[in-house]
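# Can you look at this prediction? I've put the sequence above it.
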Amino acid sequence: MKKLLIGLVLVVVLIFGGLKIAETVVMGGTDYYVQITDDGTKTLEQDDSGNAITKYSYQLIGYDKEGQEKVLDFSAFKDRPLKRDAYLKLTWNQKKGVTSYEEVQKNDLPQKAETKLSK
């Protein structure tokens, strides 16, 4: 009975560990910081149901926490462009590109990224 319980706990731990690793590899990545400097490129598309979708595409230079530069391509599916001069934290994955973004305040930027973005 004890061996069965230990085996079951081990299986559960391995499953959760595997899921966490998969999440990190597939969806995780390196955080880069950008400042929105233009309105992006607006395009109109259709979803699978034929509904109109507005997309704004951006290509901006981002900086990681060490100040390393990377050109980042990403899109925002919104009715309007992203707020000009806003700071964003983008998560970039080598296999999927930019997987997420969120607005951050200037005082939340890592020092080296803030220095590069302020130039």
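Yep, it's here. Numbers count the residues shown, from 1 in each chain.
# alpha carbons only for contacts and neighbour counts from here, please
Fine.
# What about Y56, how many residues nearby?
The local packing of Y56 (other Cα atoms under 10 Å) involves 19 other residues.
# here comes the other one, which I'd like you to weigh against the first:
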Amino acid sequence: MKKILIGLVSVVVIAFIGLQIAQKVVSSGDEYYVQVTTDGQRIDSKDDSGNSYVDYKYSLTGYDDEGKEKELKFNAAKNRPLRREAFLKVTWNKQKGVTSYEEVPQKEVPKKALAKLGA
């Protein structure tokens, strides 16, 4: 019984660590900063169960902390557009594209990126 319990605990721990590593790999990437300048393109869709939902599609120019430019395309799964003039820190991954974004205060945007954004 002890061997089974130890084996089960080991499998759970290994699976947990593997999932944590996979999450880091998928969500890691380069950080870019954008300023929301449009309301985005509204997309009304339905999920597999037939429930309606709204996405907003964005294509914005982002800049890294050195001021290098990248065109970033992503969807915001919200029932309203992102706040205009908001600054976002966007994580971009070579395999997945944009993996995440979060609103940040203007003072947290690196100076070179801020200068390119015109703020």
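Arrived safely. Only a predicted model underlies this, so the values are computations on that prediction, with no experimental measurement involved.
# what about the helices in the second structure?
Ranges of helices within the second structure are 2-27, 111-117, based on DSSP state H.
# Nearest the middle, which residue of the second structure would you pick?
Residue closest to the mean C-alpha point of the second structure, counted by Cα atoms, centre = their mean, is S100 at 0.7 Å.
# so who does the closest residue to that residue other than its chain neighbours touch?
Leaving aside its sequence neighbours, S100 of the second structure sits nearest to T91 (Cα to Cα, 6 or more residues apart in numbering; 5.3 Å). Counting by Cα atoms under 8 Å, 6 or more residues apart in numbering, T91 of the second structure makes contact with 27-32, 98-101.
# What's the match for the residue nearest to the centre of the second structure in the first structure?
Matched by TM-score structural alignment, S100 of the second structure corresponds to S100 in the first structure.
# residues in contact with that match?
Residues in contact with S100 of the first structure (Cα under 8 Å, 6+ apart) are 90-92.
# same thing with D30 of the second structure?
The contact partners of D30 of the second structure, taken as Cα under 8 Å, 6+ apart, are 64, 91-93.
# Ok, Q94 of the first structure next?
By Cα under 8 Å, 6+ apart, the residues touching Q94 of the first structure are G29.
# again, only this time at 10 Å
25-30 (Cα atoms under 10 Å, 6 or more residues apart in numbering).
# Many thanks, I have nothing further to ask.
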